[in-house]
Every structure is written in C-alpha cells, then in structure tokens.
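Enquirer: pasting the structure only:
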C-alpha cells in the first residue's frame, strides 16, 4: 500500500508504432480493416457453432471459445492503437493502463491454456477413440474451460500485482502502443531486476511448459497415425496441422516476448503487432479454410438467415 501511495504518475504516453503521419494513416486503414475482419470472422465461428447442432461437440466447443478469446484479446489493444494513429498525443491513464495489461494477460494466458486443452482433446480423440465419449464429455469440457479461465485470472493477478506494487515517479513514456508489464516496469523509480525475473519466470514457465506439452501431444499423435487408415490419417493430419499452425503463430511471439529479462522494444513492437493484431485474424481463416464441416455449416447458417 505504501508503494501505491508514492505513485505520482497519473498517465502514460505511448510512442506508438511510428511518428511518420503518412505511415500512421496507412496503418490506421490497414489495422482497421484487420480488426473488423477479426471481429467478423471470429463472431461468425461462435454463431455457427452455437446455432448448428451437429457442431455441438468438444472440438467445436473449444474452437468457439478460442474465437471468443481472440475477439477479447484483440479488443484489449487494437482500439487504443487505432486511436493513437489519429491523435497527436497518445496517452492512457494509469488506471486504464493497469486494466489493459491485466486483461491482456488474462486473455493471452486463457488462450495458452485453451490451446493446450485442444491438443489434449485431439490426443484422446485420435489415440483413444473408444474412450473419447467418456473422457471428453461436455461436462468435462465445461470444467476445463472454467479451469483455464481461473488459471488465466490467477496469472494475470500475479502479473498485475507485481506491476502496481512498484512506485512510478516518472518518466512516463512507454515505447509501445499498449501497456504491457515489461515496458511499464521499466518506468518504475526503483530497481526492478528481481520483479522482472519473477515476471519472466511466471510468464515464461507457463508458455514453455504448455508449449512442450503441446509438442509432446502432437508427437504422440503423429506416431499413433501409423496405425490409422489412409482416410483416418488424412482427416487427423488436416485437423492437427490447423491446430499446430495456430499454436506456432501464438506461442512463437509469446515465448519471444516473455522469456527474456531484457527486451529490445523496437523489435518487440513488431512481434507484438503480429501477436495482438494478426494472429486473432489468422485463427478463423486457418480453421475455416481447412475445415469443410465448418464451411458447410457457415454456408447453411448464412442461407437460412438470408432466406428467413
């Protein structure tokens, strides 16, 4: 509480992605379109899953949750980034900055856990198909989703606490376009080495552990596919390759950003754009373009809504 009472900074100033006004206009147009497509694509997956009874299975239940998380994840950072492109002075209040980094880590951690759960779901479906209905029934799936949100909340509370317990007396300039723990704690008026190491340990352990669990799951799946029929191998590889593409696109930037105690923010900004803006758009494209069942359900849902 004493540390909080010493806080004198009331707002932070973002440097943004660039100070070139021509690039800012181009970025504003490009990222506005990207954000709208992200909302549209992920919302369509959620609605398709909810209103199509044959998609009421664990795999599509998890997929709809992934789309919901992607909507939330991109909405934490992108609107503020777009606002910064049209404002000369890019500011955010201290409280809103803390709220932004809290929800950023909440949704990012929830997505990490969800991707791990999805890998486990595919492992059971392919390697133990006879036990799949008992192991992955909808009650278990709901409990798993509740657990991943709880885990994400605990992780985010830890990150937020480690950030707000530090005194901030200035400077208040963040070399980024959103509030995240590493650039914010750099502005603290005290030695942050131990705090930085705790933050890296927290985020890095989660990212690396889940990534290794994912790689192990998919390795076991690939080995077990030798016993499958040609058609079974094709379907399994199609589904698993889509999952692994999403894993690589999400975990790559996470591991790069959160497993290093010292960061180069100019490089981190480029990686962060991919992680917060591009990946949430690519996820629905990967799943819909490679999944005939989802595309068919979307087409039927659209036709039903149009003709009704």
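Expert: Cool, the structure landed. Please read these numbers as outputs of a predicted model, since none were measured by experiment.
Enquirer: switch to C-alpha atoms for all contacts and neighbour counts from now on
Expert: Noted.
Enquirer: quick check: the residue nearest the centre of the chain vs residue 256, distance?
Expert: Closest to where the C-alpha atoms of the chain average out (CA atoms, centre = their mean) is residue 108, at 3.9 Å. For residue 108, the distance to residue 256 equals 14 Å [CA to CA, to the nearest Å].
Enquirer: strands along the stretch 101-250 of the chain, start to end?
Expert: Secondary structure of the stretch 101-250 of the chain (DSSP state E, counting those that start in this stretch): strands at 173-174.
Enquirer: please enumerate the helices of it.
Expert: 132-135, 138-164, 181-185, 193-224, 230-258 (DSSP state H, counting those that start in this stretch).
Enquirer: residue 92 and residue 16 touch, don't they?
Expert: No: using CA atoms under 8 Å, residue 92 makes no contact with residue 16, being 12.0 Å away.
Enquirer: check contacts around the residue nearest to the centre of the chain.
Expert: For residue 108, the contacting residues are 73, 152, by CA atoms under 8 Å, 6 or more residues apart in numbering.
Enquirer: repeat the analysis, applying 6 Å as the threshold.
Expert: Under the criterion of CA atoms under 6 Å, 6 or more residues apart in numbering, residue 108 has no neighbours.
Enquirer: in a strand, residue 13, correct?
Expert: Yes: counting by DSSP: H, G, I helix; E, B strand; the rest coil, one finds residue 13 located in a strand.
Enquirer: ok, now how distant is it from residue 84?
Expert: 10 Å.
Enquirer: give me the common contacts of those two.
Expert: residue 90.
Enquirer: what about the nearest residue to residue 272 once chain neighbours are set aside, how many residues nearby?
Expert: Closest residue in space to residue 272, ignoring its immediate chain neighbours: residue 253 at 7.1 Å, by CA to CA, 6 or more residues apart in numbering. Residue 253 is flanked by 19 other residues according to other CA atoms under 10 Å.
Enquirer: again, but for residue 159
Expert: 23.
Enquirer: now it: how far from residue 121?
Expert: In this view, residue 159 and residue 121 are 29 Å apart by CA to CA.
Enquirer: what separates the nearest residue to residue 153 once chain neighbours are set aside from residue 197, distance-wise?
Expert: Nearest-residue entry for residue 153: residue 106, 5.5 Å, with adjacent residues in sequence omitted and distances by CA to CA, 6+ apart. Going from residue 106 to residue 197 by CA to CA gives 20 Å.
Enquirer: ok, second structure coming up, stack it against the first:
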C-alpha cells in the first residue's frame, strides 16, 4: 500500500488497525455501541441543562459545553475509524485530513481548558462560598468558555498551519486510525525537526498550563477541606468527586503520548472513545441534581429506561431520536 511518487499526493491512506484481521468486526461493534452511548449521554446532558431551570448553575453550564466538545471530538474520529473497519482501504483527501487534524487537536485542548474552568468553579464554590454568586456571574462564565475555545485555537493553529504548508510526495500511508499530527508528519518530504519542536512545545503548553492550574485549584481546595469538620469535608469532597475523576482519566491517558508508537496508537484509539463515554456516566452518577433531572425526564416523557437507586439505563438510540425530534 505504500507508494513513493514524485508528484504531490492527492489523498492519504489511513492504515488504522489493519493488522487485526477478523477482530476488526468485533471492534466495529464495540465502538459503534460506544459512539451511540456517547451521543445519547451527551445530548441528554445538553438537553437537560438547556431546559431544566434547576440546572442553571455555572457548573452545569461548563458541563454543557464539555458535552459539546466531547461530541465533536468523537464525531471527528470514531465514524472514520468505523468506516475503516468495513473497508479494505480507507482514504481521506488532503484537505479533509488537515481539517480532521485541526478539529482533533482543537477539541482535545479545549476539553482540558474547560476542565480547568470547572476546577476554578469548584475552587470558588468550596473556598469562597459566600461570594460564589458574585464571582461566578454569567458574564464571567461566558468569558471562561470563550477563553477555553480561544486557548484551544491558539494551541492548534501553529501545528496545523505548518502541516498544511509542507510538501507530501509519498509514501501516503498514515499509520494511525485518523490524521494524527505525528503520523502525518512522518510523510513530509523534507526536514520536520522544527515542526516536531513546535508541536511538542504547544502540546506541553496545553498540558502544563491547564494541568498546573487544575492542580493549584485542588491544592487550595485540599487546604480548605483539611480545616473543615467531617460532615462538611464529605460534602465538599462529593462536590469535586466527578470532576476530579474525569481530570484523572484525561491526564493519565495523555501521559501515554510518550510511550512506544504502536502502544500510543492503541491508547489514542481507546482514549478517543473512553473519556467521552465515561464523562456523562461519571457526572450523572456522582451528581444528585443531574440524576433527579434525568429521572424527571424519564417519568414525564416515558423514555424506555430502567432505573434503580444509583443507575439509569436508557436506550441511547431512542434518546437521540426523541431529542432531535424536539429540536434541541
């Protein structure tokens, strides 16, 4: 499948997980179900936050935006990966490849920036609760959201713009399940040392800036919690539990970028579905108000769901069809 040619390539071949053979169909079913659940869970959160007045706090506003990011992030990667499981040769146009690359990096960075904004929200709620309403106003929340998306664009543009300007004259096989920047960079005709430095620099800026801010927030929260009584401490911890769980999964997965290339591809594939898949579950199971809102929708709209004390299982396909029919 590798082809070396003197003229610029017209398309890229996505190698994906071609070596898995018959196991590809098993993965196809797993990722298709995961993608359906991701869409259903995140659309449900967006619908609830937009329609339920009791979910009007800044935390749910940030969660609403995180759900949008997760949906775009998975839509950029998983459908292409699914089509690759069904075809012998998966191709993508050169402009399509760069567009996918841009969206993939942008959503990844923006998601972590939103987690940083949510960490600040938790810090204000626990460390300065009396001034929470005065600090976390609607304009402030909008500025934090705009800042998160802008930060994602700033960290994405240099890497993508350099990739677009490079010459690709073969081979044209991307050894990944989508147009991953480092995989595409291997196909450049010429020296890519500067590209690698720029890419690594902005990746570190994105990870370290958000990571340090989140860590600082939780250190201050930890100091505050240490001074509380047992009951207050438990309540404060439950307030942060969902966010802290999501942050731990996100940043521990990102650390695998620096391990071997083949393992990194597998981790990237799992991470592309795992985090967006778990986010709605973690927040719905850890947050009482969200659980109550979901149960209220289930009862009022008679969705086909099974409920017990801690879990809510719904038909993701029905949820998607219902919510889009009601023009959310």
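Expert: Nice, thanks for sending it over. In this text the structure is predicted, and so the values were computed from the model without any measurement.
Enquirer: distance to residue 285 of structure 1 added to the helices of the stretch 101-250 of structure 1, as a markdown table?
Expert: Shown next, in a markdown table, are the helices of the stretch 101-250 of structure 1 (distance: least, CA to CA, whole Å):
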| stretch | distance to residue 285 of structure 1 |
| --- | --- |
| helix 132-135 | 27 |
| helix 138-164 | 23 |
| helix 181-185 | 30 |
| helix 193-224 | 21 |
| helix 230-258 | 10 |
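Enquirer: need the winner for burial among those helices.
Expert: Ranked by average neighbour count under the criterion mean count of other CA atoms under 10 Å, the helices of the stretch 101-250 of structure 1 are headed by helix 181-185 at a mean of 21.
Enquirer: corresponding residues in structure 2 for it?
Expert: Per TM-score structural alignment, the counterpart of helix 181-185 of structure 1 in structure 2 is residues 181-185.
Enquirer: how many other residues sit next to the nearest residue to residue 257 of structure 1 once chain neighbours are set aside?
Expert: Closest residue in space to residue 257 of structure 1, ignoring its immediate chain neighbours: residue 268 at 6.6 Å, by CA to CA, 6+ apart. Residues near residue 268 of structure 1, counting by other CA under 10 Å, number 17.
Enquirer: residue 268 of structure 1 corresponds to which position in structure 2?
Expert: By TM-score structural alignment, residue 268 of structure 1 lines up with residue 264.
Enquirer: buried ones in the helix or strand harbouring its match?
Expert: Assigned by DSSP states H and E, residue 264 of structure 2 belongs to helix 261-286. Residues 264-265, 267-269, 271-286 are the ones in helix 261-286 of structure 2 that count as buried (16 or more other CA atoms under 10 Å).
Enquirer: can you verify residue 67 of structure 2 is assigned to a helix?
Expert: Yes: assessed with three-state DSSP, residue 67 of structure 2 lies in a helix.
Enquirer: neighbours of it, how many?
Expert: 23.
Enquirer: need the three-state assignment for the residue lying closest to it once chain neighbours are set aside.
Expert: The shortest distance from residue 67 of structure 2 to any non-neighbouring residue, by CA to CA, 6+ apart, is to residue 42 (5.1 Å). What three-state DSSP gives for residue 42 of structure 2 is helix.
Enquirer: how near is residue 42 of structure 2 to residue 56 of structure 2?
Expert: Residue 42 of structure 2 is 17 Å from residue 56 of structure 2, by CA to CA.
Enquirer: between those two, who's got more neighbours?
Expert: Ranked by neighbour count (other CA under 10 Å), residue 42 of structure 2 and residue 56 place residue 42 first, with 26 against 13.
Enquirer: who's in contact with residue 41 of structure 1?
Expert: Residue 41 of structure 1 touches residue 284, counting by CA under 6 Å, 6+ apart.
Enquirer: repeat for residue 14 of structure 2
Expert: Shown in contact with residue 14 of structure 2 (CA under 6 Å, 6+ apart): 90, 91, 174.
Enquirer: check residue 93 of structure 1 too.
Expert: By CA under 6 Å, 6+ apart, the residues touching residue 93 of structure 1 are 10, 11.
Enquirer: do you know how far it is from residue 179 of structure 1?
Expert: To residue 179 of structure 1, residue 93 of structure 1 is 10 Å away according to CA to CA.
Enquirer: nearest residue to residue 276 of structure 2 other than its sequence neighbours?
Expert: residue 70 (5.3 Å).
Enquirer: that neighbour against residue 278, yeah?
Expert: No: between residue 70 of structure 2 and residue 278 there is no contact under CA atoms under 6 Å: 10.5 Å.
Enquirer: is it true that residue 291 of structure 2 touches residue 283?
Expert: No: the pair residue 291 of structure 2 and residue 283 fails to qualify as a contact (CA under 6 Å) at a distance of 8.8 Å.
Enquirer: what's the first helix or strand after the helix holding residue 264 of structure 2?
Expert: helix 288-301.
Enquirer: against structure 1, where does that next one fall?
Expert: Counting by TM-score structural alignment, helix 288-301 of structure 2 corresponds to 292-305 in structure 1.
Enquirer: mean distance between that stretch and structure 2 after superposition?
Expert: Its aligned residues in structure 2 lie a mean 1.2 Å from stretch 292-305 of structure 1 after superposition (mean CA distance after the TM-score superposition for structure 1).
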